[in-house]
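>>> got a structure for you, letters missing:
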């Protein structure tokens, strides 16, 4: 995909579940590189460089804001 860059990197598939919903809701074009292989073989995640969130360069600022809001949210802590 031309003009797509890595906006964030995650280690495990469960870390991207809510983010996928937020990006879709915002109408942002994205894909997760290495998502399928890490779902099948989670220990490969580090060897592959993690699950990379790829977004178009025009959407990068919006994605960074979504990531910041997600990180700052106190409602999404895992117990």
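Yes, it's here. Since this is a predicted model, take the numbers as computed values, not measurements.
>>> for the rest of this, base every contact and every neighbour count on C-alpha atoms.
OK.
>>> secondary structure class of the residue nearest the centre of the chain, three-state.
To find the centre residue of the chain, average its C-alpha atoms and take the closest one (C-alpha atoms, centre = their mean): that gives residue 53, at 4.0 Å. Classification of residue 53 into helix, strand or coil gives strand, according to DSSP: H, G, I helix; E, B strand; the rest coil.
>>> adding another structure so you can compare the two:
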């Protein structure tokens, strides 16, 4: 996992739920660093550096497109 790079940072565990299912469906290897720590202690998310989405550099552009589509199309009511 040392060659994986951070592409996005989230503050809370619930923010990554939909993204995880999309990445799994697309077969993209990923790692959410600090996911368990932030789940246990969400108020200290900033202290841990948030939940960092790490992907392989070869998948960087594809994941960036997925993130852009989520930001443009996901409406939270």
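Arrived safely, thanks for sending. Since the model is a prediction, treat every value here as computed from it, not as a measurement.
>>> work out the TM-score between the chains.
Scored by TM-score structural alignment, normalised by the length of structure 2, the superposition of the two chains gives a TM-score of 0.95; 77 aligned residues with a C-alpha RMSD of 0.8 Å.
>>> returning to that earlier point: my read: the residue nearest to the centre of structure 1 touches residue 6, true?
Yes: counting by C-alpha atoms under 8 Å, residue 53 of structure 1 touches residue 6, with 5.5 Å between them.
>>> picking that back up, so who does the residue nearest to the centre of structure 1 touch?
When contacts are counted by C-alpha atoms under 8 Å, 6 or more residues apart in numbering, residue 53 of structure 1 touches 6, 7, 8, 9, 10, 30, 31, 32, 33.
>>> got a quick PyMOL command for the buried subset of these?
Those of these that meet the burial criterion (16 or more other C-alpha atoms under 10 Å) are gathered into one PyMOL selection, given here:
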select buried, resi 6+7+9+10+30+31+32+33
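>>> find the nearest non-adjacent residue to the residue nearest to the centre of structure 1, please.
For residue 53 of structure 1, the nearest residue in space outside its immediate sequence neighbours is residue 32; the separation is 4.7 Å by C-alpha to C-alpha, 6 or more residues apart in numbering.
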